[in-house]
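Novice: below: sequence and its predicted model.
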Amino acid sequence: MAAVSATCVRFGTSLNQSAKLNQIAGTSTSFKLVAIGWTRTGFPSLRTSHFRVSCAAKPETVQKVCDIVRKQLALPAETELTPASKFSELGADSLDTVEIVMELEEAFSISVEEESSQNITSVQEAADLIDILVQKKSEA
């Protein structure tokens, strides 16, 4: 039996996101899918095609990113922002995205590489990257 160590586990997220975040943060983490089942009949089992593990940002990081995005894009208070909100769907162009990243760098005292900033397209991706970079910074 294999043990998996993770900061956070969330179901329903693709492994491609984890690989993308690892590439952005410059880390190399490998995930292995594990089939889980029950020996008794009548109990459901998880199959490898439905079991996905990824890291998710802290809720306070997601909220702070939402606040910054709302401010930078001058979004009305009634505009719903969720972790899945894509910047382009909120009306952001490439310059807006650069300004959002610059504001995030200042707010979290981090530095985002240019190539990494081009891969940030949603609130969740930004929050995940921020948590990775903040953790990396604290370990240094």
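Specialist: Thanks, I have it.
Novice: make it CA atoms for all contacts and neighbour counts henceforth
Specialist: Will do.
Novice: residue 25 reaches residue 134, doesn't it?
Specialist: No: at 10.5 Å, residue 25 does not count as touching residue 134 under the criterion of CA atoms under 8 Å.
Novice: and these two? Which one has more around it.
Specialist: residue 25 (18 against 14; other CA atoms under 10 Å).
Novice: how near is that one to residue 66?
Specialist: Distance, residue 25 to residue 66, by CA to CA, to the nearest Å: 21 Å.
Novice: another structure for you, compare them:
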Amino acid sequence: MASAAFTASSLRMRPAPPSLKHSQPSGLRSSLLPVNMKAYPSLTAHRGSLHICCAAKPETVDKVCQIVKKQLALPDDSSLSGESKFAALGADSLDTVEIVMGLEEEFGISVEEESAQSIATVQDAADMIEKLIEKKGA
């Protein structure tokens, strides 16, 4: 078991003191991680493992969801989130290419083929978009 020490924009792990080793609730799934006065849904724990990602802005995730719905002809009331997998939504490889093309057009970015192949979820796409936009602005 480990405890986390948060700094302005990073997370460091260190062993928990013996008095805290058995006090962690076992049902922890996710929480909001405050970074630079913003809360990002980016900390998830599953059975002894800890997954941290640099979550994209909610607006970016929402735009990606709208593009995915449009490209896959899903009803407007379809429930999509960052964890939604393209394959689970019925997308094949051609659909994924079309989704990436829609993202490129909407956000004014260019996605390398290698990066496009690593996109499996809405969150993957949103994170990649923000990285590309950041690079473009630098």
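Specialist: Looks like it came in fine. Everything quoted here is computed from the prediction, not taken from an experiment.
Novice: and the longest strand for the second structure?
Specialist: Counting residues, the longest strand found in the second structure (DSSP state E) is strand 38-46.
Novice: what comes into contact with the very next helix or strand once past that one?
Specialist: Downstream of strand 38-46 of the second structure, the next assigned helix or strand under DSSP states H and E is strand 49-52. The set of residues external to strand 49-52 of the second structure that reach it, using CA atoms under 8 Å, 6 or more residues apart in numbering, is 42-45.
Novice: report the buried members of the residues you listed.
Specialist: The neighbour count (16 or more other CA atoms under 10 Å) marks 42-44 as buried among these.
Novice: can you tell me which of these is nearest residue 110 of the second structure?
Specialist: Closest approach to residue 110 of the second structure among these (CA to CA): residue 42, at 25.6 Å.
Novice: hmm, that closest one is touching residue 31, no?
Specialist: Yes: counting by CA under 8 Å, residue 42 of the second structure sits close enough to residue 31 to count as a contact (7.3 Å).
Novice: state the helix or strand in which residue 56 of the second structure lies.
Specialist: Element membership for residue 56 of the second structure, per DSSP H and E: none, as it lies in no helix or strand.
Novice: nearest spatial neighbour of it, skipping sequence neighbours?
Specialist: Ranked by CA to CA, 6 or more residues apart in numbering and with sequence neighbours excluded, the top spatial neighbour of residue 56 of the second structure is residue 127, at 5.0 Å.
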